[in-house]
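Asker: Take this sequence and fold it.
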Amino acid sequence: MKTATALPAARSRTPLSVPAFRRFGLASLVSATGSAMAPLALAYSVIGQGSGAGTLGLVLALNTVPTILFLLVGGVLADRLSRSRLLFLGNLLAAAAQGTLAATVGTGRATTTSIALCGLVSGVAVAFIQPATQGALAQIVPPEHLQRANAWLRLPTNAVKVAGPVIGGLVVAARGPAWALAWDALTFAAAALLLLGLRLDAPPSVGSALSSLREGWTGFWSRTWLWTYTAAGTVLVAAWLAGFQLLGPLVAARHYDGARGWGLVQAAFAGGLLAGTLVCLRWKPRRLLAVAVAAGFTLMLPLVAMGTGLPLPAVLSAALLAGIGLDISIVAWATAFQQHVPAPEQGRMGAFNNVGERLAIPLGYLLTALAARMWDTRTVLLACAALIAAAVVLNLCVPEVYRVNRRQLDDY
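Answerer: Okay, the predicted model is just below:
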């Protein structure tokens, strides 16, 4: 049975005046308090067993593979079923995976295999959460408030991310990674309970799931700006995550005081995300997609800083600027996507976009891990930075990028 839609009949003055948006935002905030600590805790769970770049790359790759395999399924379901129910189930599954991981790490029974298996389950959960999240916001708030809603949604979660990595670094250093992983599991469970009360209509659907998937691919390929952005993102995201998430903790362990230093780098990056959100609350660029693409340049800065051996304050400054650019890019992209893709198609279009951007991540992790065996880590970091720059420049050469602009209904 379909539930009542959360979109109010009367236009609200701000996204915060919509009760469903407040619940949605609170669930994101609660989950973010755990997710801010999880990457550092996962990395040092692996490093604590005496493993290096190769093993960490394998674990991170196995976390991504199931997301790629199930994203299209999640996208089709997000355009056929209640997105709020999918969000509830996805968060519940993630809570179970992180709870199991925390228990095995805390009892000393964790192995590379058990960590990877928990990552597999977490990856499946993400595959159902992500497409539903992209389409849910358009059902919750009026279209003229989309950019502000995207920014407000990110503001508190980014604020949490500022302190989260620092606290996570201290917790990992003092008590071990299991405590941070347990908190992550608890926050996923709390978010699931909040989302259980968010009742959204199932989007109208016609035909079989397979026909929906075929129609989705046709719609995706017909939008040149969408598939070229996805192709560039495949390179950019892989290079960023391989350089920052994979090699970053290893460089910090050798040159920047280990977990504490890496926690500060992540906190600086999160501070940049917060600053970028504040910019997006005030700045409403007309060329949404061009801004989203160009802001990706900033992601190369911390990789260059670490790759050239700059001191920790310089790395922190570079991470701050990268965070500002990334958040501007995310909000601009989300608003462009929500304005230029019809709501009933957003689950599938978002899934194709995410599959494309995630597809190169396992290969990127593995190739980076192999490259780190042949070349020094800092050389590999500089190579990742060069790939980011190339992806952005090539994407800016696509004419359609400059045609996906802000629609007048969002001028408020």
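Asker: From here on, just use CA atoms for contacts and neighbour counts.
Answerer: Will do.
Asker: ok, and the closest non-adjacent residue to Phe128?
Answerer: In space, Phe128 comes closest to Gly74 once its chain neighbours are excluded; the distance is 4.6 Å by C-alpha to C-alpha, 6 or more residues apart in numbering.
Asker: Run through the neighbouring helices and strands of the helix or strand harbouring that neighbour.
Answerer: Gly74 is located in helix 53-78, with elements delineated by DSSP states H and E. In terms of contacts (3 or more C-alpha pairs under 8 Å, 6 or more residues apart in numbering; DSSP states H and E), helix 53-78 is packed against helix 38-47, helix 112-140, helix 209-222, helix 346-374.
Asker: Out of the ones you listed, which is closest to Gly323?
Answerer: When the helices and strands packed on helix 53-78 are ranked by proximity to Gly323, the top entry is helix 38-47, at 16.3 Å, counting by C-alpha to C-alpha.
Asker: starting at the chain centroid, how far to the helix holding Gly74?
Answerer: Computed by C-alpha atoms, centre = their mean, to the nearest Å, the chain-centroid distance of helix 53-78 equals 13 Å.
Asker: Could you do stretch 326-343 as well?
Answerer: Its chain's average C-alpha position is 14 Å from that of stretch 326-343, according to C-alpha atoms, centre = their mean.
Asker: How are the helices of the stretch 251-400 of the chain distributed by residue range?
Answerer: In the stretch 251-400 of the chain, the segments counted as helices under DSSP state H, counting those that start in this stretch are 258-282, 288-294, 300-307, 312-340, 346-374, 377-396.
Asker: next up, for comparison:
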Amino acid sequence: MLAPLRYSAFRYLAVGRLVNMLGNGVAPIALAFAVLDLTGSVRDLGLVVGARSLMTVLFVLFGGVVADRVSRRLVLVGSNVLGALTQAAVAALVLTGTATIPLLLALSAANGIVSALSQPASAAATPQTVPPELIQQANALIRLGINAAMIGGAALGGLLVAAVGPGWGLAMDAITFAVAALAFTGVRVAASPAKSTNTGIVADLREGWTEFTARTWVWVVVLGFMVLNAALAGGVHVLGPVVAEDTIGRSAWGLVLAAETAGMVVGGLIALRLRVRRLLLLGVVCMLAESFLLLGLAVAPTIVVLLSAGVAVGIAVEQFAVAWDTSIAQNVPADRLARVYSYDMLGSWVAIPLGQIAVGPVAAAIGTRDTLLIMATLVVLAVLGMLASRDVRRLEVAAPTRAGTAAPITPVDTGPSGGPTTESTEPATRA
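Answerer: Below you'll find the predicted structure:
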């Protein structure tokens, strides 16, 4: 279970992502209540969070190309330094009382571009840090650390917002970006083979698109998550704080988000030991639980109901996350992995800004409760759509060494000293 921790590059990657998620647990709560304190408008909140999501969607394909051509360590370090600067600027504006919606929109957009650069590199780096047979355990450990950090971050975010205001939560997020950048300097793995090619950006994108569309289960799941993520982004991240403000309170909403992450930790422990042949099928079925929190907010927004729903959602989400990352890593060549992830992220996220921006006017027109019920229905329909695909239902976890499966770059462990030097073998192209 803990074998991936023998590899120093994996340890640095895991620490960097853990610290990132500690800040990310605080940031959404702090930003949401900073906007609500500033204008009290759900529409403004949707615009601010939607600006970040929109920029991430627009630039994520470029981020995938960069991550396949440039050192992934350089991308991770550079993007986290930029993230620290943008979040520090947001925190300074909020703390000094000089924040305005246009300024927050601009900085959220800048932070979205940073996210678009870092996320494909972050997702594609894991298979480079461990041998092929440890990919599932590595993904589960990464997720376990991330979720443990999110528990503390969400709870701390709620407490900070309630005790000293949202500005300090945003300042903490800026600090975690800087610490993560330092950790990522230790992720020393071989450069992707794509780095040595002389093709242009368009050719690289075309090659990534060919890999993305070659597997029906990939694009079917991504289409499903296009709908699912839009519903969750609008329902949980925009309407959730509004409902909490009128019912359980700000600090309790932080506890609900922490409970969801606690469920993810439990789910991560399950995923470490889980051995099923149709791992993706199990993961997709589990996503039906994503409707629970939306239903709780709509029907019974009490602390007991929302905490219970959060835990159940967290356990379920983690089964899908590990199943998806393992399936992608075992079936996509390492030199094209970041680009496939970038198309995955583009498709999965493209409707998120629409969900975030549209949910305010829709809720004003038909009511918050009915809007949340519609969002829950969309989640269920999206999952059923994914399950309608035979390829999704029948995909099996591949043996790490079977012919036709691209092996990730395999680092050589440097021993107890934890030195960052690695060596690699180039992954073969798909048979």
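Asker: my read: the residue nearest to Phe128 of the first structure touches Val126, true?
Answerer: No. Contact between Gly74 of the first structure and Val126 fails when scored by C-alpha atoms under 8 Å: they sit 9.1 Å apart.
Asker: For Val59 of the first structure, which non-adjacent residue is closest in space?
Answerer: Per C-alpha to C-alpha, 6+ apart, closest to Val59 of the first structure is Ala116, 5.1 Å.
Asker: State the distance from that neighbour to Gly219 of the first structure.
Answerer: Ala116 of the first structure is 35 Å from Gly219 of the first structure, where distance means C-alpha to C-alpha, to the nearest Å.
Asker: before we move on, the earlier item: okay, the helix holding Gly74 of the first structure sits on what stretch of the second structure?
Answerer: Equivalent residues of helix 53-78 of the first structure are located at 42-67 in the second structure, counting by TM-score structural alignment.
Asker: in the superposed pair, what's the mean gap between the matching stretch and the first structure?
Answerer: Once the two are superposed, stretch 42-67 of the second structure sits an average of 0.8 Å from its aligned residues in the first structure (mean C-alpha distance after the TM-score superposition for the first structure).
Asker: Ser342 of the second structure maps to what in the first structure?
Answerer: Going residue by residue (TM-score structural alignment), Ser342 of the second structure aligns to Ala351.
Asker: Contact partners for its match?
Answerer: When the contact criterion is C-alpha atoms under 8 Å, 6 or more residues apart in numbering, the partners of Ala351 of the first structure are 71-72, 74-75, 130-131.
Asker: Take those and lay them out in JSON lines including neighbour count and distance to Leu281 of the first structure.
Answerer: Putting the contacts of Ala351 of the first structure into JSON lines (neighbours: other C-alpha atoms under 10 Å; distance: C-alpha to C-alpha, whole Å) gives the following:
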{"residue": "Leu71", "neighbour count": "29", "distance to Leu281 of the first structure": "30"}
{"residue": "Leu72", "neighbour count": "25", "distance to Leu281 of the first structure": "32"}
{"residue": "Gly74", "neighbour count": "29", "distance to Leu281 of the first structure": "30"}
{"residue": "Gly75", "neighbour count": "30", "distance to Leu281 of the first structure": "29"}
{"residue": "Gln130", "neighbour count": "23", "distance to Leu281 of the first structure": "23"}
{"residue": "Pro131", "neighbour count": "31", "distance to Leu281 of the first structure": "24"}
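Asker: Since that was my last question, I'll sign off now.
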